[in-house]
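Participant: Would you be able to build a 3D model of this:
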Amino acid sequence: MTERNWAGNLAYGARRFARPDTVDGLAELVAATAHDGTRVRALGSRHSFNRIADTEGLAIETGGLPVTVDVDETARAVRVSAGLRYGELAEVLDRHGWALANLASLPHISVAGAVATGTHGSGDRLGSLAAAVAAIELVTADGSTLALRRGDPDFDGAVVALGALGIVTALELDIEPTYDVAQTVFERLPLDAVLADLDAVTGLAASTSLFTTWRDPDVIDQLWLKRRTDAAASDALPAALAAMGAGPATVKRHPLPDVSAEHCTDQLGLPGSWFERLPHFKLAFTPSNGDELQSEFLVSRTRAAEALRVVRSLASSIAPLLQVCEIRTVAADTLWLSPAYGHDAVGIHFTWLPDQPAVEALLPRLQAALAPFDARPHWGKLFDPADAVERMPQLYPRWHDFAGLRARLDPNGVFRNGFLERLGL
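Facilitator: Modelled structure (predicted):
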């Protein structure tokens, strides 16, 4: 049977798949395989839409490693196994009275895979999931184990690493005491009102998401606000949004129009635990069943309104291929290959219809339009890599430092694949 990714849009090219059940077994496997010249890649929950995790050689599935969730209350950190899914981790943390600062829209993704690709949730003051990493452990090309901690010289290069440095086996994440979140959805927000003061809109809650289908290029269809109940509440919120032309949803909403919201996390201002509100979807369900493609481009917050105006100018070309576009914010970090490296970012995310030829035909035009804003693509989603070798060092100031780190840790290219080679790595 052909092995495929979650969306089903690509078949993996690996000649062999392995699912080791111990870290020692994984290390022995990497060492033996590397010795005979076979290339190796890690596979997590397979929520990537491109070939970042693919290889012609051996694909190692990390989900078979022993489940680890070790809370250190004094350090306010948790050590977790790489293949664990965020939703599973969150449930354990909450039972012990602890929480993560943020989660992505899907709780189904693996910790190591999300971190390696710079995956994020939303929040003006919240970093990507990778920004919460305090330490990382990986098996390198010779089968040895490398552990790096925040503050070590190579740490900022090793967190968002695209799988290029080794197989991550465990991570240590920052945690905080558990908290509740209330989620409210507002509808029909005029885009011009948003662009007039984007900071004011995204600052309405700890985490905000703006959804539009671009069918009406002048309207944000839905604004999802996720507000911590331990923060000061504002009774003026509905009135402020009403003044902008938006009204509160009176029933639970799905990001896509006319789709049942059964699988979405609870809304209508009903408070609930952080892990039951920060994602858009419940862990027990698989939204869309993978029947979609995704792209995302992140721009500096200072130029986000201008970039969104450019995207709006392409609405007539985007809308026929689009299921929904989501706009989110990510706080700056210092991780070399993070799309939020060096500046606060705004992510413009596209959930496409499952028509890959048509989407790939549109992407060069979309990327060219966003090029003046130094838009950085999400590493795990579809983008056109045509000029990546020239563009990536311009987009990432520490690109050559990362290339040097990769060459030092993997001089024989054990973890190299076609995706990395197209990037110039």
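Participant: okay, CA-based contacts and neighbour counts for the rest of this
Facilitator: Will do.
Participant: And the strands in the stretch 201-350 of the chain, which stretches?
Facilitator: Here the stretch 201-350 of the chain has its strands, by DSSP state E, counting those that start in this stretch, at 207-212, 219-228, 247-248, 271-273, 293-300, 322-330, 345-352.
Participant: Repeat that for the stretch 51-200 of the chain.
Facilitator: Secondary structure of the stretch 51-200 of the chain by DSSP E, counting those that start in this stretch: the strands cover 58-61, 69-72, 77-81, 98-99, 133-139, 145-149, 167-174, 176-177, 180-190.
Participant: Quick check: end-to-end length of stretch 251-266?
Facilitator: Its start and end residues considered, stretch 251-266 measures 10 Å (C-alpha to C-alpha, to the nearest Å).
Participant: on that earlier part again, next, format the strands of the stretch 51-200 of the chain as a markdown table and append mean neighbour count and distance to Ala161.
Facilitator: Below are the strands of the stretch 51-200 of the chain laid out as a markdown table (neighbours: other C-alpha atoms under 10 Å; distance: least, C-alpha to C-alpha, whole Å):
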| stretch | mean neighbour count | distance to Ala161 |
| --- | --- | --- |
| strand 58-61 | 22 | 17 |
| strand 69-72 | 16 | 23 |
| strand 77-81 | 23 | 17 |
| strand 98-99 | 24 | 25 |
| strand 133-139 | 22 | 11 |
| strand 145-149 | 17 | 13 |
| strand 167-174 | 24 | 10 |
| strand 176-177 | 14 | 26 |
| strand 180-190 | 22 | 32 |
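Participant: Columns distance to Ala14 on top of these, output as JSON lines?
Facilitator: Formatted as JSON lines, those follow (distance: least, C-alpha to C-alpha, whole Å):
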{"stretch": "strand 58-61", "distance to Ala14": "6"}
{"stretch": "strand 69-72", "distance to Ala14": "30"}
{"stretch": "strand 77-81", "distance to Ala14": "24"}
{"stretch": "strand 98-99", "distance to Ala14": "37"}
{"stretch": "strand 133-139", "distance to Ala14": "20"}
{"stretch": "strand 145-149", "distance to Ala14": "24"}
{"stretch": "strand 167-174", "distance to Ala14": "16"}
{"stretch": "strand 176-177", "distance to Ala14": "40"}
{"stretch": "strand 180-190", "distance to Ala14": "42"}
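Participant: Would you do the same for the sequence below? I want to compare the two.
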Amino acid sequence: MTERNWAGNLEYGAEHLVHPTSHDELRQALAGDGPLRVLGTRHTFNDLADTTGTLVATDALPVDLDTSSAPGAVRIAGAPRYGDLAPVLQRSGLALANLASLPHISVAGAIATGTHGSGDAIGSLASAVRAIGFVTPAGEPITLRRGDADFSGAVVSLGSLGVVTAVELDVEPAYDVAQHVFEGPSWDAILDDLDAVTSVGTSVSVFTRWLDADRADQLWVKTRQPETSDAAARRDAVVARLGARAATEARHPIIGLAADACTPQLGVPGPWFERLPHFRLEFTPSAGAELQSEYLVPRADAVTALEAVRRLAPRIAPLLQVCEVRTVRADDLWLSPAFEADVVGIHFTWKLDEPAVTALLPDIEAALPVTARPHWGKLFTLPAAELRARYPRFDDFAALRARYDPAGRLRNAYLERIGL
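Facilitator: The predicted structure follows:
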């Protein structure tokens, strides 16, 4: 087979690709003793989902949503994308607390990699999981709920425990969000009081191409409605301190690209799922032709990390499309980059030049604090020993993986490289 990931930088090495359309077909796909991996929306930029055996794609599994499964929860069977799930929740008067910048990613894939949106008080997408159901490579159905012994290890699983067939997520009443963009904030002023900047909205992102060491390109602020006059005044005061100015027309995070693909801005309120992502489902997100890396550091180390990246700006900028800085609340999920620490994510959207990017990444990783954790689904070069040292429950997860997949059918080159 000849299949590639979303970015096109990886050709999968699998011998077979199957698209089961039922649980019976899924069990048939798992039968046997050859290597397996699970394939979602292909939005990983490394070989996390690759295998030499059979790729089990989840896109054809039937999707069923049950908003009556439990108070404040929705149960999802199958593998929908967030962009498909969100309007259904909205029609039921419900919402998720957070969404990633792209609605194009699958619920199961985002959870498995610790993918996140932004917000000082909001956890990653995985932190919304109440229960998770999966089928092990041996065909055994497993359901784990919050409070179960294995639950905190099984949510961010890197696809190494089985095929996720159902999740139960926290939901809340639907709400509106307004999105503002401000241009040219001062880096010195941002770093002088980063907490003040990231707290001026429900979700806050700083975008920069690192072409100017003094000023970032944009500050995006997404705020739940209705916004109090005090909150608006505090935001305006912070923006003034940053020396930023309000955008007068819609902007793309990458300067020079048309904003058609972006969600509505200019402070116009709208449904949560049409404002929390940066991009619209019906458009190719971001730049399309790109690579991505991200490192998440505890808030206490965030300014040190950003100053380190700032010093590397002359080397980063030629390969960069845009860098985004955002925040994630701590959780208790063993392999989550936000495990037991509120974190600041430093995200790089690179030009599609993998040799040059991977040559630069070790220098970025060496410059960052030793607390930095990479996003599992994006490009990084940290060795297994470093990763193990940065995750206190890493060995516990390795034991969990061995217990649910004792034959190692879900192991691949990626997992072996990171020490699993």
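Participant: circling back to that earlier point, looking at the strands of the stretch 51-200 of the first structure, which is closest to Leu308 of the first structure?
Facilitator: Of all the strands of the stretch 51-200 of the first structure, it is strand 180-190 that lies closest to Leu308 of the first structure, at 13.2 Å by C-alpha to C-alpha.
Participant: quick check: angle from that closest one to strand 219-228?
Facilitator: 160 degrees (axes from the mean of the first three to the mean of the last three C-alpha atoms, to 10 degrees).
Participant: Let me know the angle separating strand 180-190 of the first structure from strand 207-212.
Facilitator: Going by the same axes, to 10 degrees, strand 180-190 of the first structure makes 30 degrees with strand 207-212.
Participant: can you tell me what part of the second structure strand 180-190 of the first structure aligns to?
Facilitator: Residues 176-186 of the second structure are where strand 180-190 of the first structure lands when matched by TM-score structural alignment.
Participant: try stretch 339-358 of the first structure
Facilitator: Against the second structure, stretch 339-358 of the first structure falls on residues 337-356 (TM-score structural alignment).
Participant: residues of that stretch that come out buried?
Facilitator: By neighbour count with 16 or more other C-alpha atoms under 10 Å, stretch 337-356 of the second structure contains the buried residues 337-352, 354.
Participant: likewise stretch 20-35 of the second structure?
Facilitator: 20, 26-27, 29-30, 35.
Participant: residues in contact with that stretch?
Facilitator: Applying C-alpha atoms under 8 Å, 6 or more residues apart in numbering, the contact partners of stretch 20-35 of the second structure are 18, 36, 51-54, 56-58, 60-62, 137-139, 408-412.
Participant: Val139 of the first structure and Gly163 touch, don't they?
Facilitator: No. The criterion here is C-alpha atoms under 8 Å, and Val139 of the first structure misses it with Gly163 at 11.0 Å.
Participant: Between the strands of the stretch 201-350 of the first structure, which one is closest to Trp98 of the first structure.
Facilitator: strand 271-273 (10.7 Å).
Participant: what sits against the alignment partner in the first structure of Gln292 of the second structure?
Facilitator: Alignment note (TM-score structural alignment): Gln292 of the second structure maps to Gln294 of the first structure. Shown in contact with Gln294 of the first structure (C-alpha under 8 Å, 6+ apart): 49, 349-352, 381-382.
Participant: got these as TSV, with distance to Lys226 of the first structure columns?
Facilitator: Output for those, formatted as TSV (distance: C-alpha to C-alpha, whole Å):
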residue	distance to Lys226 of the first structure
Phe49	27
His349	18
Phe350	21
Thr351	21
Trp352	25
Lys381	25
Leu382	28
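Participant: Farthest pair within those residues?
Facilitator: By the measure C-alpha to C-alpha, Phe49 and His349 form the most distant pair in those, at 13.2 Å.
Participant: Nearest residue to the residue mapped onto Ala73 of the second structure from the first structure in space, please, no chain neighbours.
Facilitator: Matched by TM-score structural alignment, Ala73 of the second structure corresponds to Ala77 in the first structure. Closest residue to Ala77 of the first structure apart from its sequence neighbours, by C-alpha to C-alpha, 6 or more residues apart in numbering: Asp174 at 4.6 Å.
Participant: Helices of the stretch 301-420 of the second structure, start to end?
Facilitator: For the stretch 301-420 of the second structure, helices defined by DSSP state H, counting those that start in this stretch occupy the ranges 313-316, 354-367, 384-390, 394-404, 413-417.
Participant: Distance to Thr143 of the second structure added to the ones you listed, as TSV?
Facilitator: Listed next are these as TSV, based on distance: least, C-alpha to C-alpha, whole Å:
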stretch	distance to Thr143 of the second structure
helix 313-316	44
helix 354-367	37
helix 384-390	27
helix 394-404	12
helix 413-417	23
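Participant: Quick one, which of these gets closest to Ser69 of the second structure.
Facilitator: Ser69 of the second structure lies closest, by C-alpha to C-alpha, to one member of the helices of the stretch 301-420 of the second structure: helix 394-404, at 26.4 Å.
Participant: how far apart are that closest one and its match in the first structure?
Facilitator: Compared with the first structure after fitting, helix 394-404 of the second structure deviates on average by 0.6 Å (mean C-alpha distance after the TM-score superposition for the first structure).
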